[in-house]
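In: Quick check, what structure comes out for this input:
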Amino acid sequence: MRLHRLEITAFGPFADTQTVDFDALAAGGLFLLRGATGAGKSSVLDAVCYALYGTLPGSRPRTRLRSDHAAADVRTEVVLELTLGGRRLEITRSPEQVRAKKRGQGVTTDKAQTLLRERVVDSASEDGVSWRAGSRAHQEIGAEIQQLLGMSREQFCQVVLLPQGGFARFLHASAPERAELLGRLFDTARFGAVEGWLAERRQQSEKACQAVRGEIGSRLERLREAAGTDDPAPVDVDADGLGWAARLRVEAREQLAVARCWHRLAVEGRELTAERARAVEVLADRQQRHRRAVRQAHALEQGAADQSAAEARLERARRAEAVAPLLTLHQQALLTRRRLEAAEQQARAALPSGDGRSDAEQLAAAEHATREELGGLRALLPAEQQFHGNERTRRRLEAERDDAEGRQAEAVEWLEQWPALREQAAASLDTARLAAARAEQLDARLAELRQRCEAAERAEGLGNRLSGFEQRELALRESAARAHEDWLELRERRLQGMAAELAARLAEGEACPVCGSAEHPAPARSGPGQVTREQEQQAERAHRDAAARAETAREDVQELRRQIGSLAAVAGDRPAAELRREAEQLSAEQAAAQQQAAVGLRAQEELDRLQHEQVLRSEAAVQAAAMLAARTAGLDALAVEQARLAAELQRGRSGAESVAARVAELEPLAERLNRAVAAVREAAAGAQAVAAAEASARAAAEREGFADPGEAERAALPAAEAQRLRTQVERHRAEVARVRTELADADLLAAVRLPEADPEAEQAADRAAEQRLRQAYARERAAADRCAALDRLSDGLADELRRLGPLAAEHATVAGLAGLAAGTSSGNRFRMSLETYVLAARLEQVAAAAGARLAVMSQGRYSLAHTDLRARGGGRSGLGLSVLDAWTGQERDTSTLSGGESFFASLALALGLADVVTDEAGGMPLDTLFIDEGFGSLDEDTLEDVLDVLDRLRERDRAVGIVSHVADLRGRIPTQLEVRKGRDGSTLRQHVTG
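Out: Now for the predicted structure:
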């Protein structure tokens, strides 16, 4: 990837269009991007990231895209021309923004735009090339750019825009923090997913085994309960479970054999007692039946007279039944005649006084005349209904005509006021839209100002702590200096008394370590205050501890100063109180603008309502005029029709109130005449029916032997009474026959001759035998059920044990793999998870690539190495970094590096990570690279070495841009891009050497 040209308009701190010629800057290979704090150096890099990905680096809000210094009619836009994968592309991006309308008042919102063009060979053009437009869709352009780059936005910001201070934190970070960054860059989430899948499979297999073991335990407990024993289940179920179950089954079968023997004996005893009880019960029943038959025979002889009277009464009732139907017909005929006579009287009473004594023929003639008059009147009823309907229609049309006149007048009056109402609502809406745009601009400025205010407050708080840290550092340095002097003094004194110390080690016959003589005529003697080796070592340790504390305090002071500097870069040169007051003022302005903007919604709703009502009012005026004309014409036509109908009805009524009233008078009269004719004729027929029924009943009574129909009626019995007498007679006859049969039975006569039977004693003996049988049967059934249950549970236990085997083997395998992948297994001696193992391999590549550059920066002294040693406290390993010091041959922790050493180690780590991520992304060459690091912590020689390493990055025509405001770099790097800030916004200026 090589950048060629960047054009920025109304972006960040840049109010006007600013252009960066990266081809001219890259001609020297190394160029400097410099400027004052807050001028906008990082905004140039933000513009590159926004052009490629449509978003800013990190988590900065998109509201910071628009420049607060830009004019309202200038559109925010970023144009980047670059080469990707051998293709020369031009990307143009513009965010969504609010602007004033070109026509009229108010504001409108322009949508975000993204354009992509590619330079292609064109023989028809003058210079042989032309630009071909590509897609305009945001998603398609983003997917195409990311496919060509081969990197996500986060990877691009880490390997192309090396962030300020980011890799210093990575260098000193803990293993989890390094894992988080490396995981995002190298996308190792799939290995973590494998760990999760194995852990889930382990839980599933463990649950399956526990479920089977729980079922086995439950079956063992049910086996023990079924066997009815207190013998506990075996501990080793796999080895002893089936044998224990077999022993329980053998014991149960022995109990079953004993129970079956007892049951056979009880059956035989029960059969003997039951047979004796049945014989005694039969004898007692026969003796009881004979005594009961004797008593019933005496009772039947006493009721013989009543039985003869009942039979005679039933015979008379039987003969009266032949006359009963004719008597019933006679009674019905009498009732019918009385009813018809009453109806005739009622019908005559309803007639006019002149027709009350007429016969049937006269009444029929009067009915015929009335119905002829009704026919003529009914023909006029439709005309009369039409006349009344026309009257209702007239009243309705007059009401609608009046309503149309009112609605027309109201609509015309409102339409005359419509222009003034529309102009007032539109003015309110334009004012609210301008306030919304102002609120959005104030929101962006307020967010930045609050960030600066927070940074200024934190910087002031850290500044208050700095003096205490500096005093502590000074005190610790003085203490370290005193410890160093004490150690040197003790060491000098020990050297002065070294002869005595060596003499103390001499022994007779052994060679002197100094002169080699075996004779020691005058060995030196230790004087007062002789310093021992232990005293010197103790002083040396005290010196080293004091020096370490002083170095730690110095690093704390440097870290505090670095934090203050970083916060000051964000806050600027204004105090926190001033920033806070400005923020409060902006917040009040923003609240007022938001309150005005909220009115816009109501104004828009009011304008929409007025426009909708204008349409409705116009339509209402037209509809009301049309209805007014139609209703007036309808009333005129209706008046002519009513005059014609009134004349026709006047002739037909003949003096009545209305035709309908005359019809209402005649219709009931015709019906009353009709009913009177029918009633007179039916009453005459009823009298004839009564005479005929009376003659038939008298003849039937004489045939059955009765003097008259009255006697036959008295002899008849009700059906229930007759049925009761017949039942009584038949029951008495049957009872007499049954008693005679009982008294003549030979078995009953023989039983009477025997002694009195006692069935209760035999039944008691039979019940006792039956109870013994039930107990024996229950005992046998319980034993049989116990055997069946033990067999069934034993089979189930064997099945569960067979099912447990493969599940336990599978769980052991899955648990081993899950523990190994998660780093918790004893076989994983480094306690390294699978994802950490992959990240460790990537970190090893990064350390190898960074080590070569660090060796050059440190003049061969330092190099980086990856370590997988176990962490302290048994923690996991795999993501450790250490520094190899060639001067001492020792391996040091990265936290022991000084400020300058940490910088070039961080820079080397960043460059190494960039190389590895680039290879991981498919080897896309990065011909343009930006480094935003703090070069101010380096001394002159180290800075020269770092620049030498950066100069080597220009291999294969690579351009490296350094973002810094360090003054020493201006003389060392002649090619520069300067960012100047001003009250009207920042500007860019290029310094390119010839």
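In: From here on, just use CA atoms for contacts and neighbour counts.
Out: Noted.
In: now the helices for the stretch 201-350 of the chain?
Out: 237-302, 304-320, 324-349 (DSSP state H, counting those that start in this stretch).
In: Which elements pack onto the second one?
Out: Which is helix 304-320. helix 709-715, helix 719-743 (3 or more Cα pairs under 8 Å, 6 or more residues apart in numbering; DSSP states H and E).
In: Highest mean neighbour count out of those helices?
Out: Using mean count of other Cα atoms under 10 Å, the stretch among these with the largest mean neighbour count is helix 709-715, at a mean of 17.
In: State the three-state secondary structure for Ala865.
Out: strand (DSSP: H, G, I helix; E, B strand; the rest coil).
In: Contact partners for it?
Out: Neighbour list for Ala865: Glu844, Ala847, Ala848, Gly851, Leu881, Ser882, Val883, Leu884 [criterion: Cα atoms under 8 Å, 6 or more residues apart in numbering].
In: What is the burial count for the third one?
Out: Residues within reach of Ala848, counting by other Cα atoms under 10 Å, total 20.
In: how about this one, so we can line them up?
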Amino acid sequence: MYLHRLELRAIGPYPGLVTIDFAALAASGVFLLEGPTGAGKSTIIDAVVFALYGGLAGEGSTHDRLHSQHADPGVEPFVELVFETGAGVYRVRRTPQYDRPKQRGTGTVRQQASAQLFRLAHPADAVGEPVSSRIPEIGLEVTRAIGLDRAQFLQTVVLPQGEFARFLRSPGEDRRKLLQSLFGTQVYDRTADELAARRREVQAEVEAADARVRDALSRFAQAAGVDDPDEGTVPATVEVLRAAAAETAAQRADAVAALDRARAHEQDVVARLTARTRRAALLDRRRALDDGAARIAAARDRLAVADRAARVTTSADGLDAARTRAAEASGAAADLRRRTGVPDSADLGSRRAELLACAAAVRHLVAVETSLDTRRRALADALDRAEQLAARVAELDAALEARPAERAALVEQARTAAAAAGDGEAARAEVDRLRRLLADLGSRDAATAAVTRAEQVVADRRVRAEERLRTEQTLRARRIAGLAGELGAALAPGDRCPVCGSADHPDVAVPQADHPDAATVDAAAAETRAAEAALADAAAALAVDRAELERLRAAVGDTDAGTLAEQTAAATAREEAAHAAAVRVAEVERLRTAHDEATRALEREHNTVQAGHAVLLATSAADAERLDQDASAVADAVTRAGALAARPWTDDGAGQDRPAPASLRAAVQELDTLVTRAEAVIAADDRAATAAHAVTERTAEVARVLAEQDFDSLGAARAAVLTAEETAALRAEVTVADRERAVVEAGLAEPAVVAAADDTEEPLALDAARAALAAAVEQADVATRAAVSATDRVESATRCAGDLARAVRARDDTSARSRAVVRLADVANGVAAVNPTGITLGTYVLMRRFEDVVAAANDRLRGMLGGRFTLETSDEREAGSRARRTGLALAVHDHTTDTRRAPGSLSGGETFTVSLCLALGLADVVQAEAGGVSLGTLFVDEGFGTLDPETLDDVIGQLARLTAGGRQVGIVSHVEELKQRIPERIAVRRTPEGGSRVTTTV
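Out: As a prediction, the model looks like this:
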């Protein structure tokens, strides 16, 4: 990654535009970034890091230091960097978050950070292709293009010498923490922790498996009824229990067989005794049935004769009932004809049909007849309503003729008022403008006084800042001049000189009485920074006050307060008059709108009334015509229906003439009455004929049944009929005898009863059989309890033995699995039993990386300090360290004396040289760990002031080696000798105004 060009403005101590051409500076490979402390060297590094990653280089630095306090608050701060990687040429531009003055009014507003990334065709491309303007996307794209994140970039591009001097002297445990953060080897420590956790888990599993084996063995002991068994005796114990169970099972089988034989014998004796008793009882019941057989046969014959006689009497009873119904129906028909006056010779069927046809033809006119009077009254009312509507139409015509003249008067009033109100907006705007001018006129004087006060404050704070700066510079010069005395005062007998490295001090310098110490210089520097910050705050406030004053002067001009007051009064009067006219316009407009609404309402009413009058006239004429037609149809229907109702029942004059009906409803009712009478007579005649036919059929049926049942007469049949009580008694007697005989015959046919006839053994010993059965039952119960207990014990023992075998197998499997995990965890965590070195996995990985770093450092160190020193690694504890062995111990091999020395024994210049080589070696290894990223630009921080000229030549030579591969190396230092050795440089100097400026020398 190569830096081509850096531009910044209003950043840190740089209020103006700063442009640095790194490509031109690095033409010779090495350039110098120099300037006094606090002038702004670190800000340039911060600007590069901010442009790339949006953050700063220093730990704990905040973005508040980016925006320059020396620049005008309205100037936008920005950093723009052109850089080149293997992925192409890019230009990134970022602006930090800052507070700017409001565009209107006073105060400030927070401006958010922004960023833009462009891909360029070449470094001089001024336009480029936009890649993104979103800050998160730009951060990802820059990281991808460079191949390093911000932490790796800061460790490989900016080499902080002070950190690596501390790294050189630190114990192995501290060195491990720093290397771990650089190489990201925390994953190996997490792996070791995870293995330790897995070790605890598998140990817990093994212990749980052992507990399950012990529990299973305890349950087996309880089930088998043994004390303190072990895993080896379990199978033998189970076999013993099985043999005992088999023996008790055989005894149980013998006892059960004896019980079955005793039970069978007892049951046989009981069955034989029962069969003998049952046979004797059945024989007695059969002899009784044989004695009553003749009586039962006579009863059965009497029931058969009575059954045949009942069939004849049933038909005779039906004939008597039919004759009674025929007489009743004939009498009812004759009586109905007498009551209705219908003679026997009338043709009722044709007369009924004629009456029905006439009633159906005129029935619908009954409702018409009923509505005639109502319709006549409604017709008269409609004619009266039509006259009223005609009068209302005439009134509306007169009212509508007068409306146009009234509306024209309202329109003229509105036009006059609108002309007067037209000047209102202009008058209002003029009043507002004049009032703002009055307010600005009052603010102008206050702003003038504020600017005067702010200028005085700036002047006072500038004088104070210059005084503090001169004081600081004086103290620094005095301390540098007396630095030898300070170093001499710090020496103790036997200490090595930090300048020459000698332990002999023949003439130790003594500090002057007024020699300032570091705390005094730091306090002066702090006061200087505080004074500069106060000056920047005052300058920012002055810029804001001046901007506000210029705005007020431009707005007011040379107008005085009296003229503004007169103009304001005139404009206010114009505004009030226009407002009154506008109110009048609104009122007249409301009246005109109401007038138009009333006119439209009159027009709608006129149209509605006129249409209603026309419709009413047409409807009345149609209703009068239909009314006449309906009245004529009703009169004809009354005449027709009355004539038909008055006709006699027969053509020979039988019947009675009736007077004409008073209405059609009465005539229809008369027709319905005549139809009802005719239908009643016809129904009565039908019933009488049906009853006579039934008598004939029943007479023939009685004669047929007498012949079928073999009776001479109906009287003989009735004499043979039994009463219900007699029939029930005879039938019950026959049924009981038949059922008893069936039961007796079935019992005698049973096999046991038949066998009892041949059973002559005497006597049967029932008591002895029962006693033998009781004894067999007791013996079987004892044997069964013993067999069940033995079976349960062997089953429980077998089941528990199976559980024990499974638990043992599970324990063995768990132990086999755990051994590999335990060993791997112990090796990774440095347990001495399996890892005698005591080095953990994470430390081992860091050792390999550390060896690479030391090898890279030695490659550079051989060309410095006359090849006297090389670095060596060791897995032993450092002297004086109580920590466990980290494997990251570091020693310095002094080839002059062929001895190993502690890094802390090196002099100041030796420490810087070794630390620089270690830093460059670490940068190379970190670069390789990042995937072989090529870093074209490096910055090496302070530390060159501790080197003698010869060593400085060696260091510069090693840095020049870095440039042989095309790298650009920037040295950050204020050592004067470097200015003579390195012609290309960036010089940073403070300005009297409080900021800093940059001068580039190529």
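In: Could I get the TM-score for this pair?
Out: The TM-score (TM-score structural alignment, normalised by the length of the first structure) is 0.54; 714 aligned residues with a Cα RMSD of 6.9 Å.
In: Pipe the helices of the stretch 201-350 of the first structure into CSV and attach mean neighbour count and distance to His4 of the first structure per row.
Out: Formatted as CSV, these follow (neighbours: other Cα atoms under 10 Å; distance: least, Cα to Cα, whole Å):
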stretch, mean neighbour count, distance to His4 of the first structure
helix 237-302, 16, 77
helix 304-320, 14, 136
helix 324-349, 17, 123
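In: Nearest to Ala483 of the first structure among the helices and strands packed on helix 304-320 of the first structure would be which one?
Out: Each of these has some distance to Ala483 of the first structure by Cα to Cα; the shortest is helix 719-743, at 139.7 Å.
In: who touches the closest one?
Out: 289-290, 293-294, 296-297, 300, 307, 310-311, 314, 317, 748-749.
In: got a markdown table for the helices and strands packed on helix 304-320 of the first structure, with distance to Arg202 of the first structure too?
Out: Listed next are those as a markdown table, based on distance: least, Cα to Cα, whole Å:
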| stretch | distance to Arg202 of the first structure |
| --- | --- |
| helix 709-715 | 105 |
| helix 719-743 | 90 |
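In: Please indicate which of the contacts of Ala865 of the first structure has the highest neighbour count?
Out: Neighbour-wise, the contacts of Ala865 of the first structure (other Cα under 10 Å) top out at Ala847, 26 neighbours.
In: Regarding Ala70 of the first structure, what is its secondary structure?
Out: coil.
In: Would you agree it is in contact with Ala10?
Out: Yes - counting by Cα atoms under 8 Å, Ala70 of the first structure does reach Ala10; the two are 5.3 Å apart.
In: overlap in contacts of the two?
Out: Shared contacts of Ala70 of the first structure and Ala10, counting by Cα under 8 Å, 6+ apart, come down to Asp16.
In: Compare the two (neighbour count), which wins?
Out: Ala10 (24 against 21).
In: residue contacts, the more buried one?
Out: Asp16, Thr17, Arg66, Ser67, His69, Ala70, Val74, Arg75, Thr76, Glu77.
In: Can you say which of these are buried?
Out: Buried subset of the contacts of Ala10 of the first structure (neighbour count, 16 or more other Cα atoms under 10 Å): Asp16, Thr17, Arg66, Ser67, His69, Ala70, Arg75, Thr76, Glu77.
In: Which member of those is positioned nearest Gln976 of the first structure?
Out: Thr17 (19.0 Å).
In: How about that closest one: what's its closest non-neighbour residue?
Out: Distances taken as Cα to Cα, 6 or more residues apart in numbering put Thr9 closest to Thr17 of the first structure, at 4.2 Å, once the chain neighbours are dropped.
In: Isn't Thr37 of the first structure up against Gly572?
Out: Yes - with contact defined as Cα under 8 Å, Thr37 of the first structure counts as touching Gly572 (6.9 Å).
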